[in-house]
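A.B. asks: Task: produce atomic coordinates for the following.
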Amino acid sequence: TKRLAKLESDLAGLKQENNSLKASVDTATAQLKSAQADLAKAQAEATKATADMAKAQAKA
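C.D. replies: Have a look, this model is predicted:
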């Protein structure tokens, strides 16, 4: 029937949208993990720079 065909079409559209959303979430998750890694690296570098500065000031 036409109603069944419409429901099947709607379902196919929703499945495609769901797959697209999953891909977007996966991309965002990967970007977040990368940003977190970059932040951790920057924090480690800042900590080292602070320690180096303290050593330099102690020598001065």
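A.B. asks: from here on, contacts and neighbour counts on C-alpha atoms
C.D. replies: Fine.
A.B. asks: what about residue 26, neighbour count?
C.D. replies: 12 (other C-alpha atoms under 10 Å).
A.B. asks: Point me to the helix or strand that includes it.
C.D. replies: Assigned by DSSP states H and E, residue 26 belongs to helix 2-59.
A.B. asks: For stretch 2-21, which outside residues touch it?
C.D. replies: Around stretch 2-21, nothing counts as a contact under C-alpha atoms under 8 Å, 6 or more residues apart in numbering.
A.B. asks: Now show me the structure for the sequence below, then we'll compare the two:
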Amino acid sequence: MAIEANLQQQAKEAIYEKIIEAANNIESSHTSASVAPVLKTLAEAYAWVTYPNQSH
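C.D. replies: Prediction:
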């Protein structure tokens, strides 16, 4: 169980880093239309990893 929790935490951190990168891309390039689907997908992935027993 500890290994699974560690993997879950690593996945959350990796997804969160990608969310920050995508958000920074919006701020720096003002291309929100192209980054919005990426942010949506990353947010769904983060929610799934954080709360795997809930439907998303």
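A.B. asks: May I have the TM-score of the superposed chains?
C.D. replies: Once superposed, the chains reach a TM-score of 0.51 (TM-score structural alignment, normalised by the length of the second structure), with 31 aligned residues with a C-alpha RMSD of 1.5 Å.
A.B. asks: what's the neighbour count on residue 25 of the first structure?
C.D. replies: The burial count for residue 25 of the first structure: 12, using other C-alpha under 10 Å.
A.B. asks: hmm, I was thinking of residue 4 of the second structure
C.D. replies: Using other C-alpha under 10 Å, residue 4 of the second structure is surrounded by 9 other residues.
A.B. asks: Could you check which residue of the first structure pairs with it?
C.D. replies: Aligned by TM-score structural alignment, residue 4 of the second structure pairs with residue 31 of the first structure.
A.B. asks: which residues are in contact with stretch 7-23 of the second structure?
C.D. replies: Contacting residues not belonging to stretch 7-23 of the second structure are listed as 35, 38-39, 42-43, 45-46, 49-50 [C-alpha under 8 Å, 6+ apart].
A.B. asks: Please list only the buried members of those.
C.D. replies: 38-39, 42-43, 45-46, 49 (16 or more other C-alpha atoms under 10 Å).
A.B. asks: and those residues, which of them are in helices?
C.D. replies: Counted as lying in helices by DSSP state H, out of those, are 38-39, 42-43, 45-46, 49.
A.B. asks: hmm, back to that, so what's the match of residue 4 of the second structure up against?
C.D. replies: By C-alpha under 8 Å, 6+ apart, residue 31 of the first structure lies in contact with nothing.
A.B. asks: ok, 10 Å please
C.D. replies: 25, 37 (C-alpha atoms under 10 Å, 6 or more residues apart in numbering).
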